[in-house]
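Participant: Got a sequence here, can you model it:
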Amino acid sequence: MTAPTHLAGDLPIRVGRGVAWLDQHHPGWHDLVNLRELDMDDSCGCVLGQVIGDFWAAPLTWAEAVSHGFQARNGEEFDAEVEVLDRLWRDVIEERLDAADQAAPLWPPERPS
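Facilitator: Below is the predicted model:
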């Protein structure tokens, strides 16, 4: 299924809010997410589910979860939003993991000549 193009403007903003929230409340959260298991339509496989243990255990209201990109809006476009949210969260996590890999020191450290 291909997501409607109008979703592209709203969802990255929502995911950005979610990233900021996770950075504040769960530093290093991206290391806890297994991308093979990521499923934004599963309360244990979604980003919050993997970071906190279960989507429903998060200290957020439903409206906050939606506005932070942790949950799709109910309605006709629910499945399309889930698809886009899944892709956006994967992109953020992969970017963070790649940046961490590039910043990691070489081991064993190089010795000065």
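Participant: From now on I want contacts and neighbour counts done on CA atoms only, so please keep to that.
Facilitator: Will do.
Participant: which residue is nearest the middle of this structure?
Facilitator: Trp89 (3.5 Å; CA atoms, centre = their mean).
Participant: Can you mark which positions in the longest helix along the chain are buried?
Facilitator: Counting by DSSP state H, the longest helix found in the chain is helix 78-103. For helix 78-103, a neighbour-count test (16 or more other CA atoms under 10 Å) marks 79-86, 88-90, 93 as buried.
Participant: Would you mind giving these as JSON lines with distance to Ala65 added?
Facilitator: Listed next are the buried residues of helix 78-103 as JSON lines, based on distance: CA to CA, whole Å:
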{"residue": "Asp79", "distance to Ala65": "16"}
{"residue": "Ala80", "distance to Ala65": "17"}
{"residue": "Glu81", "distance to Ala65": "13"}
{"residue": "Val82", "distance to Ala65": "13"}
{"residue": "Glu83", "distance to Ala65": "16"}
{"residue": "Val84", "distance to Ala65": "15"}
{"residue": "Leu85", "distance to Ala65": "12"}
{"residue": "Asp86", "distance to Ala65": "14"}
{"residue": "Leu88", "distance to Ala65": "15"}
{"residue": "Trp89", "distance to Ala65": "14"}
{"residue": "Arg90", "distance to Ala65": "17"}
{"residue": "Ile93", "distance to Ala65": "18"}
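Participant: Here is a second sequence; please produce its structure as well for comparison:
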Amino acid sequence: MTAPTMTTSELQERVDRGVAWLDSRIPNWWRTDRPDHGDNGGPINLDELVMSHNCYCVLGQLIGNYYRADLTIDQAVAYGFDASVGAYYRGTDTVEVGEAMADEFDALRELWIRVIEQRRAGVDVP
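Facilitator: Predicted coordinates for the structure are as follows:
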């Protein structure tokens, strides 16, 4: 089985949709001075951002757990919160799928960090 791969521009489009989704629901979601609500979320710690972990991904850090977001798996993928490979090939035990999923999560992490750092620096991003 060949695992699908996405281009950086395709991943960026997904992250941009996720940014717009967050902007419409959680004002100032990117700020470091957001209140910390413990298990119910708080500010995003970029050093602890792990896109493949339900508590340390963007949504997990903001609202306490990825699964608390009112999103379908298709929406989570479309908004750059989940890897498409992981969403559609979980349970498929091949090295290729595992590597593709890890690569996609790594790329999504870097794109989210870039957006968050730009926001925190006062740079307007779409």
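Participant: what helices or strands is the longest helix of structure 1 leaning on?
Facilitator: When contacts are defined as 3 or more CA pairs under 8 Å, 6 or more residues apart in numbering; DSSP states H and E, helix 78-103 of structure 1 packs onto helix 7-25.
Participant: Report the angle between the helix it packs on and helix 78-103.
Facilitator: 50 degrees (axes from the mean of the first three to the mean of the last three CA atoms, to 10 degrees).
Participant: Provide the aligned range in structure 2 for helix 7-25 of structure 1.
Facilitator: Mapped onto structure 2 using TM-score structural alignment, helix 7-25 of structure 1 covers residues 7-25.
Participant: chain center to that stretch, what's the gap?
Facilitator: Taking CA atoms, centre = their mean, to the nearest Å, one finds the center of stretch 7-25 of structure 2 at 9 Å from the center of the full chain.
Participant: just stretch 107-114 of structure 2 next, same as before
Facilitator: Remark: stretch 107-114 of structure 2 is offset 8 Å from the chain centroid, using CA atoms, centre = their mean.
Participant: Which residue comes closest to Met51 of structure 2 once chain neighbours are left out?
Facilitator: Nearest residue to Met51 of structure 2, sequence neighbours excluded (CA to CA, 6 or more residues apart in numbering): Cys57, at 4.2 Å.
Participant: Which position in structure 1 pairs with the one you found?
Facilitator: By TM-score structural alignment, Cys57 of structure 2 lines up with Cys46.
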